[in-house]
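Participant: predicted model follows, preceded by the sequence.
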Amino acid sequence: MANIKNIQGLSGSDIERELSNGAKFVVFQYCISIVVMTFRRSSDIYFIRAGESTLKHGIGFTLLTLFFGWWGIPWGPIYSIGALFTNITGGKDVTQEVLNSMQSANSNPVSQPVAHS
């Protein structure tokens, strides 16, 4: 799983409380093109607290795409439009995927020692 940004100083119960108040985990997209090659990538995961704007976290990825995403033919413009739309609308919400990953990590059974006779 990618690194999770913006959770420094928060305990698990703080995160749960924020999530119940409307917080979410999001990723932003960006696109970089070099004439005939276009790279479409996602950022690390960002924890967006309830009432917090995604703008301050996504603006860098949006600007990167605006300046460097368009130039690849044919995918540069296509991927850039998609990345810009995703970022302007608040990023891609991956809250459920993060929670599922955390639950599966916590539910992995611990190996029990085998008794030898």
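Facilitator: Done, it's in.
Participant: C-alpha from now on. contacts and neighbour counts both.
Facilitator: Noted.
Participant: show me the contacts for the spatially most central residue of the chain.
Facilitator: Geometric centre of the chain, nearest residue: Val27, 2.3 Å, by CA atoms, centre = their mean. Residues near Val27 by CA atoms under 8 Å, 6 or more residues apart in numbering: Ser42, Ser43, Asp44, Ile45, Tyr46, Gly91, Lys92, Asp93, Val94.
Participant: before we go on, here's another structure to hold up against the first:
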Amino acid sequence: METNNTEGLTMFEINVLVQQGGRFVVFPNTISKLFKKFKRSNIYFVRPEENTFKYALKHFFLNLTVSWKAFPWGPVYVVKSLYYLIKGGKDYTQTILDELNQNKPDYNPDVNFLKYS
């Protein structure tokens, strides 16, 4: 799954930002076409000084315009997206970090970077 806002960051930088208060959040979307519904989520890396409101508002309006058509559950999904807008997203920081650390073995916190200088 692709994470947004991590372009150009190394695993070390991501771990430092998470220790400073950064987190990975998800805003669920529901898109409906006639009687079919598709759930998808976007993962955003929110830096410590950043607010999640700009990401949440975009997803809330997307749910407001397209998910209400999936009757009878569509309005429930709109209310759920409003809940995550208020809450600041669904926090998946530990899950994403575990996956990134498994897929990026080049990061080793035990290596002394000064000995290579």
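Facilitator: Arrived safely, thanks for sending. Computed from a predicted structure; not experimentally measured.
Participant: can you flag the buried ones in the contacts of Val27 of structure 1?
Facilitator: Ser43, Ile45, Tyr46, Gly91, Lys92, Asp93 (16 or more other CA atoms under 10 Å).
Participant: how far does stretch 1-18 of structure 2 stretch from start to finish?
Facilitator: One end of stretch 1-18 of structure 2 sits 19 Å from the other (CA to CA, to the nearest Å).
Participant: just how off-centre is that stretch within its chain?
Facilitator: Offset of stretch 1-18 of structure 2 from its chain centre (CA atoms, centre = their mean, to the nearest Å): 12 Å.
Participant: spatially nearest residue to Ile7 of structure 1, not counting backbone neighbours?
Facilitator: Using CA to CA, 6 or more residues apart in numbering and skipping the chain neighbours, the partner closest in space to Ile7 of structure 1 is Phe47 (6.3 Å).
Participant: before we move on, what SS does the corresponding residue of structure 1 for Leu57 of structure 2 have?
Facilitator: With TM-score structural alignment as the matching criterion, the partner of Leu57 of structure 2 in structure 1 is Ile59. When classified by DSSP: H, G, I helix; E, B strand; the rest coil, Ile59 of structure 1 comes out as helix.
Participant: so who does Asp91 of structure 2 touch?
Facilitator: Contacts of Asp91 of structure 2 (CA under 8 Å, 6+ apart): Arg23, Phe24, Val25, Val26.
Participant: now which residue in structure 1 aligns to it?
Facilitator: Using TM-score structural alignment, Asp91 of structure 2 sits opposite Asp93 in structure 1.
Participant: now the strands for structure 2?
Facilitator: Taking DSSP state E, the strands of structure 2 run over residues 3-4, 23-33, 36-46, 90-91.
Participant: out of those strands, deepest packed?
Facilitator: Comparing these by mean neighbour count (mean count of other CA atoms under 10 Å), strand 23-33 ranks first with a mean of 21.
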